[in-house]
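> no FASTA, just this:
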């Protein structure tokens, strides 16, 4: 008989329904699993999409960004121990499958993104009132405790501020990886970032780190301008204020050519076409980072020898690349570089 321990969590009972703080039951970890006491959790646009539109799996605990402390470990866990601080990841990295060995992608065949709201073995460690609880991707961070496969956990230094660690588990890292891992932005190139939320700020920081000479941010919220400038944005476009499309404004700012790279980080359907249109014909590249819905795309843009590339987690490999960002954050590199 598996002993259940009671904690509280924000439980979603249906699309668009308000979350309810419920007492839930959390099983101890099984083999190659850890049970984690959550310290901090973030809200990501992907959580909203899943809540209202994707896969009606209820009751459900959402949240996939967060940081916590290992409370207990299951059989066979050797790389983590009780008391370690970890962040969850929504993809894994086995280092052995053909994709991992290629060095060209972060899509691991052995530890893929899970979208059925269950553990890798297709069961749940969570329940509410005796009813099975689903979670988001590999876990549900909007809970006091959660159980996680060690394949989707990365250890972090306990001195890293929890809010920073939480954002590194998805949002900021996803944006940062776009220019770094996917586009491989060249020194002196130009870039545009559509949407200046957590992902967009990460994309700006990544483009700056790669040496982009001009980084144009696009948003309709002027309050985001100051923070984006702090991380490296050189120009700002609010399409509503300038009275023209973002792509038109960007072309005017770049001598009619457009930018070398654009990063769509908003998830707003119409902006993917704008992001592609804003790039220079013949070699422009657009990385679709934030789009989470089906879009109607103008294919003639690609006929101009432009490239549109999708990405998951910004191309970041959890075990090989995340430690680099964690160390940069610990060293306050982002603040020192852009202050």
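Alright, I've got the coordinates. What you see is a predicted model; the values in this text were computed from it and never measured.
> C-alpha only now, for contacts and for neighbours.
Fine.
> In space, what's closest to the spatially most central residue of the chain - neighbours in sequence excluded?
A centroid search over the chain (CA atoms, centre = their mean) returns residue 170, at 3.1 Å, as the residue closest to the centre. Excluding the flanking residues, the one nearest residue 170 by CA to CA, 6 or more residues apart in numbering is residue 65, at 5.9 Å.
> for the one you found, what are its contacts?
Applying CA atoms under 8 Å, 6 or more residues apart in numbering to residue 65 gives the contacts 41-44, 87-89, 141, 166-171.
> follow-up on the earlier one: so the residue nearest to the centre of the chain makes contact with residue 314?
No: assessed by CA atoms under 8 Å, residue 170 is found out of contact with residue 314, at 9.1 Å.
> Report the contact partners of residue 167.
Residues near residue 167 by CA under 8 Å, 6+ apart: 42, 65, 66, 173, 198.
> For residue 208, see how far away it is.
Remark: distance between residue 167 and residue 208 (CA to CA, to the nearest Å) = 19 Å.
> same question, residue 227
According to CA to CA, residue 227 stands 14 Å off from residue 208.
> Residue 181 too?
Counting by CA to CA, the gap from residue 181 to residue 208 is 14 Å.
> do residue 287 as well
With CA to CA as the criterion, residue 287 and residue 208 are 16 Å apart.
> adding another structure so you can compare the two:
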């Protein structure tokens, strides 16, 4: 009888050997999936700013050497023992924020923060059993957020994979694994923006543009885009921005400018940069009594947010948002339906598509603010 048990696979991957260095295209060996795991052939992956933050050393997640990437889509190649929800050939999107549907948090209905993410092994760069599935030149290579989509093949826990319909274009829906869902959901789920409201978005990168898209979907009457690069304003208007504001164009503090422009302050503000000074400005720009600030950007872990306690006494509120308060397994298929009916824009975010061996160029484009989202064709 033929042996159908999955075997190790050799493939190409972009390896981060140490922070501050270029990614290196290497041949890696990917072990078979173990109990509760699946092995995925990654076809497309987005390049996210979180990947850059780990690459340059400002975000301390996992260990080196590591394979980055977490906005991936592909096809199930094989499944490990105990896996019943997936089979070979299923089309999937990877989830850096897992959904186990078993833990207290998943069952609570109050959060999308699965306990396996909060207290699991992601920060160590290993699978749940404390080991890795990647090796290169005899060395252990660590995982990134249970995804590592900069490899042509990956092994992930089944709770970190979402099955999608085969007709969905993988080179577009891969973006729903992180940035687009994060911004869109922050407006619709976290803030619950209301029709006729005023909103402002700090940082017109992909997440900021997705926030704008969500505010427009919710019916906001005025949507301000805040950025020091005025070249982004034209692009912002394509997603629904009504007014662009460059802080460098004003002598007054920005919160005073926005308060005057809106007759007392904004209903909703969103910080998408990860800059605590911008967070403070966004908070101070909201209307007393009901203003909401949503913090999306990830600031360095040593930074602290400061404000006057009286702001809270005046009814202003501040919220954090992780992955737009979406649960991946439940909500990615719904977002794909929104994409198909034209409510969720994805094509417009993809400014560059390139092969795996050009991935360092994708990071250069990001650093130089010349891309919105680069998508890597893993097999080009």
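Cool, got the structure. Computed from a prediction, not measured in an experiment: that's the story for all the values here.
> TM value for the aligned chains?
TM-score for the superposed chains, counting by TM-score structural alignment, normalised by the length of the first structure: 0.92, backed by 336 aligned residues with a CA RMSD of 2.2 Å.
> picking up where we left off before, list the ones among the contacts of residue 167 of the first structure that fall in helices.
173, 198 (DSSP state H).
> need the contact list for the aligned residue in the first structure for residue 125 of the second structure.
Matched by TM-score structural alignment, residue 125 of the second structure corresponds to residue 117 in the first structure. Contact partners of residue 117 of the first structure, counting by CA under 8 Å, 6+ apart, are 57, 60, 134, 135, 136, 137, 138, 139.
> re earlier: got the contacts of residue 65 of the first structure as CSV, with secondary structure and distance to residue 263 of the first structure columns?
Formatted as CSV, these follow (DSSP: H, G, I helix; E, B strand; the rest coil; distance: CA to CA, whole Å):
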residue, secondary structure, distance to residue 263 of the first structure
41, strand, 25
42, coil, 22
43, coil, 21
44, coil, 18
87, strand, 25
88, strand, 25
89, coil, 22
141, coil, 27
166, helix, 22
167, helix, 19
168, helix, 18
169, coil, 20
170, coil, 16
171, helix, 14
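> top of these by neighbour count?
In terms of neighbours by other CA atoms under 10 Å, the contacts of residue 65 of the first structure top out with residue 141 at 32 neighbours.
> And that residue, how far from residue 319 of the first structure?
From residue 141 of the first structure over to residue 319 of the first structure the distance is 20 Å, taken as CA to CA.
> For the counterpart of residue 232 of the first structure in the second structure, the count of nearby residues, please.
Using TM-score structural alignment, the partner of residue 232 of the first structure in the second structure is residue 240. As a burial measure, residue 240 of the second structure scores 22 neighbours (other CA under 10 Å).
> cool, and residue 2 of the first structure?
The tally of other residues near residue 2 of the first structure (other CA under 10 Å) stands at 6.
> Residue 128 of the first structure too?
With other CA under 10 Å as criterion, residue 128 of the first structure counts 18.
> what residues are up against it?
22, 23, 24, 25.
> Kindly report the same for residue 189 of the second structure.
By CA under 8 Å, 6+ apart, residue 189 of the second structure lies in contact with 324, 325, 326.
> among those, which ones are buried?
Buried residues within the contacts of residue 189 of the second structure, counting neighbours by 16 or more other CA atoms under 10 Å: 324, 325, 326.
> Let me have the residues you listed in JSON lines, extended by secondary structure and distance to residue 211 of the second structure.
Output for these, formatted as JSON lines (three-state DSSP; distance: CA to CA, whole Å):
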{"residue": "324", "secondary structure": "helix", "distance to residue 211 of the second structure": "9"}
{"residue": "325", "secondary structure": "helix", "distance to residue 211 of the second structure": "13"}
{"residue": "326", "secondary structure": "coil", "distance to residue 211 of the second structure": "14"}
